[in-house]
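# Can you look at this prediction? I've put the sequence above it.
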Amino acid sequence: MKVIYADYWGSYISVVAASIHLGILEEYDEEKIRSIKGFGENNFSKLGELIFFAEDQKRRRIYILGVKKSGRIAERALNGISKIFGLGKNDVDFVDLYIYENVFTKMGGFLSQKLCFKSAGEKLVLIGIKKNFNKLKNLVHKMKEKPLR
């Protein structure tokens, strides 16, 4: 079983979601988020690349993925690939986190990734993550509670 957390860049919300999933992050903590491996690291060249994050307690492999605004397209493609290679529809859980983007995460990601204003951009991203942290945490906990198939 694999879980793929996807967001615009694959380096902000998806990294936080994967960290919540693994128990690394239980509550919003700016310093802890900044120190998480992969936070703010991916850039335009990594879009579309599945990046292994870690394995959880149930031996599910957790991945992050940057998809820009194409989460639904990426999900359909992954489901098609799974079908072609006989992996089964239930072998991959794709979690599109685009709905957790907001004006702060969008502007912060743009400043950080496109204009190379990393410090200012990440401050905005963190404000955006803080605004949606509890909703994101609830989604991730529902994902973790799903029975293995």
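All right, it came through fine.

# all contacts plus neighbour counts: C-alpha atoms, from now on.
Will do.

# Tell me where this structure has helices.
Per DSSP state H, the chain carries helices over the ranges 13-21, 30-35, 71-84, 103-109, 118-145.

# Give me the contacts around the fourth one.
The set of residues external to helix 103-109 that reach it, using CA atoms under 8 Å, 6 or more residues apart in numbering, is W9, A120, G121, E122, K123, L124, V125, L126, I127, G128, I129.

# Put the buried members of those residues into a PyMOL selection.
Buried subset of the contacts of helix 103-109, written as a PyMOL selection, criterion 16 or more other CA atoms under 10 Å:
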select buried, resi 9+121+122+123+124+125+126+127+128+129
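
# and the comparison structure, right after this:
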Amino acid sequence: MKIIYYCYGGTHSSVLAAAIHTGQLVSKGVPSKKQINDLALYDKISKKELGRPFFYGADEFGNLVYVLGLGSKRELIKEFLLDYLKLFNIKTEEIILVAALPYVSSFTKIGGFLSRRLGLVSLGRPIVTYTLQKLYPEYDNLVSQVKAKLRNID
């Protein structure tokens, strides 16, 4: 299976969820700011890279985990992606798309905008990191639900 965590920019909430899923961040407990800031791809994907999936790692079951930024046209791009895969006879039932957006707060959005859009990383990144720490239990729960679904598929 391929699991794709997606969000607006593919650089904050989707990266956090992918890191939990692949075991790079511990489940149950809140990681430090440094642990979050040191994640691969965290606060690094540019606007030009929206729509490009990035491989993040494999989970304990051998499933491949990706992150993806879909911008403001999430539903349109999601449909395009699935149709595109079908066009090349790639089985879409082997792909799980997971929205990492449900827990994003206004402060997360503001921090992401400051960091990625305006280039004010020293101002925006701490805001995003702080809010993701506060929301960590929700992301941990999201990943737990995805893994439970994977166990039921096998």
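Arrived safely. For clarity, every value in this text was computed on a predicted model and none was experimentally measured.

# Let me see the TM-score of these two.
After superposition, the two chains reach a TM-score of 0.91 (TM-score structural alignment, normalised by the length of the first structure), with 149 aligned residues with a CA RMSD of 1.5 Å.

# Distance to G80 of the first structure added to the contacts of helix 103-109 of the first structure, as CSV?
Shown next, in CSV, are these (distance: CA to CA, whole Å):
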residue, distance to G80 of the first structure
W9, 23
A120, 39
G121, 35
E122, 35
K123, 38
L124, 36
V125, 33
L126, 34
I127, 36
G128, 33
I129, 31
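
# and which of the contacts of helix 103-109 of the first structure is nearest R59 of the first structure?
Closest to R59 of the first structure out of the contacts of helix 103-109 of the first structure is W9 (25.6 Å), distances taken as CA to CA.

# Over in the first structure, find the residue span stretch 119-131 of the second structure aligns onto.
The alignment of stretch 119-131 of the second structure onto the first structure (TM-score structural alignment) covers residues 116-128.

# Please state the offset of the matching stretch from the chain centre?
Here stretch 116-128 of the first structure shows a centroid-to-chain-centroid distance of 17 Å under the convention CA atoms, centre = their mean, to the nearest Å.

# For stretch 42-61 of the second structure, buried residues please.
Residues of stretch 42-61 of the second structure classed as buried: Y42, D43, I45, L50, G51, P53, F54, Y56, G57, A58, D59 (neighbour count, 16+ other CA under 10 Å).

# which residue packs closest to the fourth one, ignoring adjacent ones?
Spatially, and ignoring its direct neighbours in sequence, L50 of the second structure is nearest to G69 (4.9 Å; CA to CA, 6 or more residues apart in numbering).

# I'd say the one you found and I4 touch.
No: using CA atoms under 8 Å, G69 of the second structure is not in contact with I4; the gap is 10.1 Å.

# who touches both of those two?
P53.

# And for D93 of the first structure, nearest residue in space, chain neighbours not counted?
In this structure, D93 of the first structure finds its nearest non-sequential neighbour in V3, 4.7 Å apart by CA to CA, 6+ apart.

# Any idea how many residues pack against that neighbour?
By other CA atoms under 10 Å, 22 other residues sit near V3 of the first structure.
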